[in-house]
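K.L.:
return atomic coordinates for the entry below.
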Amino acid sequence: MKGVSVAVITFLACVATMRAAAPGFSALPRTERAYTIRAGQLQHRPDDVDDTIAKALERLRESMSKGIPELQLPVLDPLNIHHFDLNISSELATIRGRLDDVVINNLSSYKLERIANDLDNLKIEFTLSFKPISLSGHYNVTGKAGFIDIFGNGPFSLRLNGLVVDCSLYLTSINGVSDGAASLASLDIHISISAIKAKFENLMGGGAMGDLVNELIGEVGPDFIKANPQEVSILIGKELQQLVNPILGQYTLRQILHQLKTSN
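P.N.:
Have a look, this model is predicted:
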């Protein structure tokens, strides 16, 4: 869920600068379009595109506390998430449950560490780092960690230190032509966190056992995320595509490419 939020921030920054349709080449089949781009008919300078995205991120930061009505984008800092399903399976633990009424603070603290584009292959890569992120809400979970039953229901809070997000986005259109509605084809995300402070009230019935498991979450959480990159990427990618594609669908792939290449 944390990764969903930060990836949404970055990707929507790319489309937040768009205002109107722009001229370009006519609709082509996808393979022919890719050949046309590589042949240089849609020329661009990668550094200029990187600058466009970086500038859009800075503009977006200023809008996060207010939202962006023209993109139907709500307030992002703090970000409110009504409901989120948990479905975690790994060698360490299996957890099922839900998070409700989640509030995430300080998402606008991001710093752009790296950006690179490969528009010939409709790909954008970036790395973001964040100041400490706090989450709060209500949880309800059951599961197992080894031979130990995990259960709990109540308020929770999390503090994430040293959050870094590496992301690769791939663009496409829903019908495979440049004049078709844009969409997010795939998303690869890798998240690292240096430290986690967890407080799940009533976890394991509360008391000493609950305190112990909360401490274990803080100790093994960063390593768990590092050891399960594919599971994290799939979970985040699925949620992000469902959230972002309706917004992207307001523009054609040609519009997005033209805006990225000409904003400078």
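K.L.:
when you work out contacts or count neighbours from here on, use the C-alpha atoms and nothing else.
P.N.:
Noted.
K.L.:
and Pro155, which of the three is it?
P.N.:
strand (DSSP: H, G, I helix; E, B strand; the rest coil).
K.L.:
which is the next helix or strand following whichever strand or helix holds Asp188?
P.N.:
Secondary structure from DSSP states H and E places Asp188 in strand 182-192. Helices and strands here follow DSSP H and E; after strand 182-192, the next one along the chain is strand 195-200.
K.L.:
mind giving me the packing neighbours of that following strand?
P.N.:
Applying 3 or more CA pairs under 8 Å, 6 or more residues apart in numbering; DSSP states H and E, one finds that strand 195-200 makes contact with strand 148-161, helix 207-227.
K.L.:
okay, these in TSV with distance to Arg30 next?
P.N.:
Output for the helices and strands packed on strand 195-200, formatted as TSV (distance: least, CA to CA, whole Å):
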stretch	distance to Arg30
strand 148-161	41
helix 207-227	36
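K.L.:
out of these, the one nearest Thr36 is which?
P.N.:
Between Thr36 and the helices and strands packed on strand 195-200, the shortest gap by CA to CA is with helix 207-227, which sits at 39.3 Å.
K.L.:
in that closest one, what's buried?
P.N.:
Under the neighbour-count criterion of 16 or more other CA atoms under 10 Å, helix 207-227 has Gly210, Asp211, Val213, Asn214, Glu215, Ile217, Gly218, Gly221, Pro222, Phe224, Ile225 buried.
K.L.:
now these as CSV including distance to Leu92?
P.N.:
Below are those laid out as CSV (distance: CA to CA, whole Å):
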residue, distance to Leu92
Gly210, 18
Asp211, 19
Val213, 13
Asn214, 15
Glu215, 15
Ile217, 11
Gly218, 14
Gly221, 10
Pro222, 13
Phe224, 8
Ile225, 11
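K.L.:
just the closest of the residues you listed to Glu201, please.
P.N.:
Nearest to Glu201 among the buried residues of helix 207-227 is Gly210, at 7.6 Å by CA to CA.
K.L.:
please generate a structure for the following sequence too, so the two can be compared:
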Amino acid sequence: MKVRVYLVVFLQFLGYSCGVLSFKISDVFPVCKKNDDQCLTAAIEKALHYLCENGLPELKLPKLDPIAIPEISIGTKGSAADISQKYIDVKLHGFKKASVSNAHLDWEKKKLTFTVFAPQLDQVSSYDFNGRILIFPIRGQGKAVLSQSNVTVYHTIQFDTVKKQDKDYFKVVSYVISTNPSKTSFKVDNLFNGNEALSERVHEVVNDNWKVLWDEAKADVDLTYAKVYETFAQKLFGKLPISDLVIQA
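P.N.:
Model (predicted):
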């Protein structure tokens, strides 16, 4: 697989801000005692819901619901699909209803893990396809909706600590996710120059075989969204000292 993820404009929009914080930290991320996984889980869930509803304008962070990405390009080469996929003006809806579980911060290994569950996620975009899916040659442009239900997303953040002005901060070294839906469905318009009968047949076959198609595209999709989450985490941790997030005693 070859992936080209166009996040330049998005990441520029999230450019570093050096202003004084004007929001209350506990409104975004409640302070927890060290090694209190239950508190950490609740704190991450509260932060997720806050960012979904409000974003953080003070740090130039937009809302997390929907997540907006200017463009995603994926080149899939596998047994089920050999297709160039371009998604433009991508919006991912659904995380405002998500829950968080199993958060754990391993101080020795410098690793934070947690699980997010969303009942429904919908990725809405324009598309440009050229290639093959299963036995069907696919070529078209139009609107696309990728819907996933009962989605479990595993997050793994590797971090380091850095000192700034005599205070310690988390620094994200890597951010990895694994997205696991119980069902995925695709809906795209204007396939085959408006041939509705053929389009309906392709949709039926593709949605019946969603698992094998998702498995071949999953790594590229996970990489794309992990970059977005990493930017959010880096912005938050870069502004909030560890002492404001964790009670060490």
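K.L.:
picking up where we left off before, among the helices and strands packed on strand 195-200 of the first structure, which is nearest Ser129 of the first structure?
P.N.:
Shortest separation from Ser129 of the first structure across these is recorded for strand 148-161, at 10.1 Å, computed as CA to CA.
K.L.:
still on that earlier bit, got the angle for the strand holding Asp188 of the first structure vs strand 148-161?
P.N.:
100 degrees (axes from the mean of the first three to the mean of the last three CA atoms, to 10 degrees).
K.L.:
which neighbouring elements make contact with strand 182-192 of the first structure?
P.N.:
Right, strand 182-192 of the first structure is packed against strand 164-173, helix 207-227, helix 229-248, helix 253-262 by 3+ CA pairs under 8 Å, 6+ apart.
K.L.:
residue range for stretch 187-202 of the first structure in the second structure?
P.N.:
With TM-score structural alignment applied, stretch 187-202 of the first structure matches the range 175-190 in the second structure.
K.L.:
and what of stretch 116-129 of the first structure?
P.N.:
Using TM-score structural alignment, stretch 116-129 of the first structure lines up with residues 104-117 of the second structure.
K.L.:
so for Phe156 of the first structure, what's the nearest residue that isn't a sequence neighbour?
P.N.:
Distance criterion CA to CA, 6 or more residues apart in numbering; nearest residue to Phe156 of the first structure, sequence neighbours excluded, is Phe200 at 4.3 Å.
K.L.:
kindly report the same for Ser186 of the first structure.
P.N.:
In space, Ser186 of the first structure is closest to Tyr170, 5.3 Å off (CA to CA, 6+ apart).
K.L.:
run a quick neighbour tally on the aligned residue in the second structure for the one you found.
P.N.:
When the second structure is aligned by TM-score structural alignment, Tyr170 of the first structure is paired with Gln158. Applying other CA atoms under 10 Å, we find 18 residues neighbouring Gln158 of the second structure.
K.L.:
which residues touch Gln158 of the second structure?
P.N.:
Residues near Gln158 of the second structure by CA atoms under 8 Å, 6 or more residues apart in numbering: Lys110, Lys111, Leu112, Val172, Val173, Ser174, Tyr175.
K.L.:
among these, who's most crowded?
P.N.:
Ranked by neighbour count (other CA under 10 Å), these have Tyr175 at the top, with 23 neighbours.
K.L.:
next one: Val173 of the second structure from Asp36 of the second structure, what distance?
P.N.:
Between Val173 of the second structure and Asp36 of the second structure the computed distance is 23 Å (CA to CA, to the nearest Å).
K.L.:
what's the answer for Glu196 of the second structure, then?
P.N.:
As for Glu196 of the second structure, its distance to Asp36 of the second structure is 56 Å (criterion: CA to CA).
K.L.:
can you tell me what sits against stretch 192-199 of the second structure?
P.N.:
Under the contact criterion CA under 8 Å, 6+ apart, stretch 192-199 of the second structure has outside partners Ile138, Arg139, Gly140, Leu191.
K.L.:
as JSON lines, these with neighbour count and distance to Thr184 of the second structure would be great.
P.N.:
Below are these laid out as JSON lines (neighbours: other CA atoms under 10 Å; distance: CA to CA, whole Å):
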{"residue": "Ile138", "neighbour count": "20", "distance to Thr184 of the second structure": "19"}
{"residue": "Arg139", "neighbour count": "17", "distance to Thr184 of the second structure": "21"}
{"residue": "Gly140", "neighbour count": "17", "distance to Thr184 of the second structure": "21"}
{"residue": "Leu191", "neighbour count": "20", "distance to Thr184 of the second structure": "19"}
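K.L.:
now render those as CSV, adding distance to Asp65 of the second structure.
P.N.:
Shown next, in CSV, are the contacts of stretch 192-199 of the second structure (distance: CA to CA, whole Å):
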residue, distance to Asp65 of the second structure
Ile138, 31
Arg139, 30
Gly140, 28
Leu191, 29
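K.L.:
tell me where the stretch 1-150 of the first structure has strands.
P.N.:
Using DSSP state E, counting those that start in this stretch, the strands of the stretch 1-150 of the first structure run over 79-89, 94-105, 111-118, 123-129, 133-145, 148-161.
K.L.:
can you tell me which of those is nearest to Glu62 of the first structure?
P.N.:
Among those, the nearest to Glu62 of the first structure by CA to CA is strand 111-118 (13.4 Å).
K.L.:
helices and strands around the closest one, which ones?
P.N.:
By 3+ CA pairs under 8 Å, 6+ apart, strand 111-118 of the first structure packs against helix 46-63, strand 123-129.
K.L.:
so which of these is the most surrounded?
P.N.:
Comparing these by mean neighbour count (mean count of other CA atoms under 10 Å), strand 123-129 ranks first with a mean of 20.
K.L.:
ok, the residue of the second structure positioned farthest from its centre to Gln120 of the second structure distance?
P.N.:
Here the second structure reaches farthest from its C-alpha mean at Ala197, the gap being 34.3 Å by CA atoms, centre = their mean. According to CA to CA, Ala197 of the second structure stands 28 Å off from Gln120 of the second structure.
K.L.:
next: Glu45 of the second structure.
P.N.:
Taking CA to CA as the measure, Glu45 of the second structure falls 17 Å from Gln120 of the second structure.
K.L.:
swap in Asp89 of the second structure?
P.N.:
Distance, Asp89 of the second structure to Gln120 of the second structure, by CA to CA: 20 Å.
K.L.:
for Thr156 of the second structure, same thing?
P.N.:
According to CA to CA, Thr156 of the second structure stands 22 Å off from Gln120 of the second structure.
K.L.:
centre-most residue in the second structure?
P.N.:
With CA atoms, centre = their mean applied to the second structure, the nearest residue to centre is Tyr225, 3.4 Å.
K.L.:
cheers, nothing more for now.
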